[in-house]
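**Q** Attaching a predicted model along with its sequence, questions to come.
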Amino acid sequence: MPFRGRDYWVRWDDREEGYLRLNGWICVELCCGVKEIDIMFAYKDVPTLRTLLFICRSLVTLTLNIRGNMKVLSSACLPNLKTLHFEYSIFQEGYSVLRLISNCNVLENLEFIYCEFHGISEINIHNLSLKRLVLDFGMMHVRSLKGYNVIEINTPNLVYFKYIDAMAEGYTLSDMKSLERADIAITLLANVDYERATNLLKRICNVHSLCLDISGRSKTLLPTPLDPA
């Protein structure tokens, strides 16, 4: 059975003790070999989760909706993890979570929703087993909030790709020959973003199904055909 942890019952005047009990339950589940964990903490900057969460060999699905700082061990490894979902998390050491992704050798589904990555200049997602990737940064158009300038994606076996964001300064995408569907929603904030958007779309224009939503000042984004790069 999956374990779902929520902090809505934690009293504000007894937060420290309440989170200690909640983290204790999580630790017990991990030690018992739980395969699926879904945690949602509504309060910001809650006490750090047990480090065991990121070295549990039994986990297959990990869903973390935690508003505030998220600490991931630099040596983290989840060998059986297939689904990883982060939402509203702030990674002060962005390289640690990216290293975790690379160490998950059977990971198939990865989602970052409204997350921030600090301490790095680029997001580098490298995983050969990944089939589904969602990068949804929504309305976080101020690039300094996101904490990166460049996105590099090396996922040659990707089947589905969803990307929602303002334009980054640069993109490096591996050949996605297995890609079947892409949902792209991008916001163009400056004139240079039009060229960046064109280069991004050229990397995925051979996809079988493409849903494209572009917001910007100009009515003409692509003056030339989108031939693959």
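**A** In hand now; what should we look at?
**Q** Only C-alpha atoms from now on, for both contacts and neighbour counts.
**A** Noted.
**Q** For residue 88, see how far away residue 204 is.
**A** 27 Å (Cα to Cα, to the nearest Å).
**Q** hold the first one in mind and look at this next one:
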Amino acid sequence: MDFVDRVLSLQGNSSIRKFSLKCETGVPPARVNRWLCEVLQRDVSDIDLTIDLGYGYYLPEELFVSETLVNLKFKSAFNIDWWPGAEGTSLPMLKSLCVYAVRVFCDDELQELLPCFPVLEELQMSNMQWLDSDETVSSATLTTLHITGIRSENPKSISFDTPNLLSFVYTDFVAEDYPLVNMKNLSLARLALRANDDQIKRVRGPNNDLLEYDVVRHFGNVVKLMNGIQNVQELHLCPDTLEVRFSVLFFLLC
């Protein structure tokens, strides 16, 4: 801890372009946030954090109003409630945001988050707890979108309005609907669309009109997602995604 203090002190008031910090339980959170606030005052553009201070740690509010921050990476071995919400957040220069944790919580929906980052090109969220069952990811600047979602049930609808997206990696439960999928320039897609054990059992079981209708209601609109990425150059599908996709095609052809 004293080492970080000495290094920052030796820099005087000079600008700091990159700041990387890795710390574990035992470091006072207030001290960590003091270091972050100090580099933010020195016009830092790149911050790479690995912070394992236990549950209940919050990043300083100053981090979300930086006029110079371009790249932000945050990793934690704990659950993190990393973002305080859209109100009062402004990162006009941020181009890359990567958050990795056991579970990532956001206080607002993604459609509220993205306008706070008007030039964002890369968004990676690992193990994100979706706030709502109806979500929209809309950004004209995004070129890379990697999301691993965590939820206990199938979402009602997920829309992607990302016309300049090049790389799309997406893991989540199958949604009941994909109203809008705008990814005309996609180069790479990796999809892991999950279903619960009961839904997989119904797909594999004998035909039953009532059960088949239920499966199609949950899975049928996957066609919209696949049609939305039909121009992709390289496509990777997990086994569950393939099973969902072909079960829908089989039902529609019968």
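**A** Yep, that arrived. Computed from a predicted model, the values in this text were never measured in an experiment.
**Q** quick one: which of residue 204 and residue 88 of the first structure has more around it?
**A** More crowded of residue 204 of the first structure and residue 88, by other Cα atoms under 10 Å: residue 204, with 24 against 21.
**Q** Need the three-state assignment for that one.
**A** Judged by DSSP: H, G, I helix; E, B strand; the rest coil, the three-state class of residue 204 of the first structure is coil.
**Q** If we ignore the residues flanking it in sequence, what's nearest the alignment partner in the second structure of it?
**A** Residue 204 of the first structure maps onto residue 229 of the second structure when the alignment is built from TM-score structural alignment. Nearest residue to residue 229 of the second structure in three dimensions, chain neighbours excluded: residue 183, at 5.8 Å (Cα to Cα, 6 or more residues apart in numbering).
**Q** max-length helix in the first structure?
**A** helix 15-31 (DSSP state H).
**Q** Which residue range of the second structure does the helix or strand that comes right after it align onto?
**A** Heading C-terminal from helix 15-31 of the first structure, the first helix or strand you meet, by DSSP states H and E, is strand 36-41. Alignment of strand 36-41 of the first structure against the second structure: residues 46-51, by TM-score structural alignment.
**Q** how much does that stretch stray from the first structure?
**A** By mean Cα distance after the TM-score superposition for the first structure, the fitted stretch 46-51 of the second structure averages 1.5 Å away from its aligned residues in the first structure.
**Q** outside of that stretch, which residues touch it?
**A** 17-24, 69-77 (Cα atoms under 8 Å, 6 or more residues apart in numbering).
**Q** Distance from it to the middle of the chain?
**A** Centroid separation for stretch 46-51 of the second structure versus its chain: 17 Å, with Cα atoms, centre = their mean, to the nearest Å.
**Q** what's the answer for stretch 90-106 of the first structure, then?
**A** The answer for stretch 90-106 of the first structure is 10 Å, by Cα atoms, centre = their mean.
**Q** what sits against the most centrally placed residue in the first structure?
**A** Centroid check for the first structure by Cα atoms, centre = their mean gives residue 112 as the closest residue, at 2.2 Å. Going by Cα under 8 Å, 6+ apart, residue 112 of the first structure touches 85-87, 134-137.
**Q** Buried ones from the residues you listed, can you make that a PyMOL selection?
**A** Selecting only the buried entries of the contacts of residue 112 of the first structure in PyMOL, with 16 or more other Cα atoms under 10 Å as the criterion:
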select buried, resi 85+86+87+134+135+136+137
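**Q** In strands, which of the contacts of residue 112 of the first structure appear?
**A** 85-87, 134-136 (DSSP state E).
**Q** any chance of those in JSON lines, with distance to residue 160 of the first structure too?
**A** Listed next are these as JSON lines, based on distance: Cα to Cα, whole Å:
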{"residue": "85", "distance to residue 160 of the first structure": "15"}
{"residue": "86", "distance to residue 160 of the first structure": "18"}
{"residue": "87", "distance to residue 160 of the first structure": "19"}
{"residue": "134", "distance to residue 160 of the first structure": "8"}
{"residue": "135", "distance to residue 160 of the first structure": "11"}
{"residue": "136", "distance to residue 160 of the first structure": "14"}
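**Q** from the residues you listed, which is closest to residue 208 of the first structure?
**A** Closest approach between those and residue 208 of the first structure, by Cα to Cα: residue 134, at 17.5 Å.
**Q** which residue in the second structure lines up with the closest one?
**A** So residue 134 of the first structure corresponds to residue 146, using TM-score structural alignment.
**Q** which one in the first structure is aligned with the residue nearest to residue 229 of the second structure?
**A** So residue 183 of the second structure corresponds to residue 176, using TM-score structural alignment.
**Q** Could you check how many residues crowd around that match?
**A** Residue 176 of the first structure: 20 neighbours (other Cα under 10 Å).
**Q** Now it: which helix or strand?
**A** Counting by DSSP H and E, residue 176 of the first structure is part of no helix or strand.
**Q** for the first structure, what spans make up the strands?
**A** 3-6, 36-41, 61-69, 83-91, 109-113, 116-117, 122-126, 132-136, 150-154, 160-166, 170-173, 181-187, 209-215.
**Q** Report the angle between the last one and strand 160-166.
**A** Orientation note: strand 209-215 of the first structure sits at an angle of 0 degrees relative to strand 160-166 (axes from the mean of the first three to the mean of the last three Cα atoms, to 10 degrees).
**Q** got the contact list for strand 209-215 of the first structure?
**A** By Cα under 8 Å, 6+ apart, strand 209-215 of the first structure touches 180-188.
**Q** so how much does it differ from the second structure once superposed?
**A** Looks like 1.7 Å for strand 209-215 of the first structure (mean Cα distance after the TM-score superposition for the first structure).
**Q** do the same with the fifth one
**A** Between strand 109-113 of the first structure and the corresponding residues of the second structure, superposition yields a mean separation of 0.7 Å, by mean Cα distance after the TM-score superposition for the first structure.
**Q** against the second structure, where does that strand fall?
**A** Taking TM-score structural alignment, strand 109-113 of the first structure hits residues 122-126 over in the second structure.
**Q** and the matching stretch, how far out from the chain's middle?
**A** Distance, centroid of stretch 122-126 of the second structure to centroid of chain: 4 Å (Cα atoms, centre = their mean).
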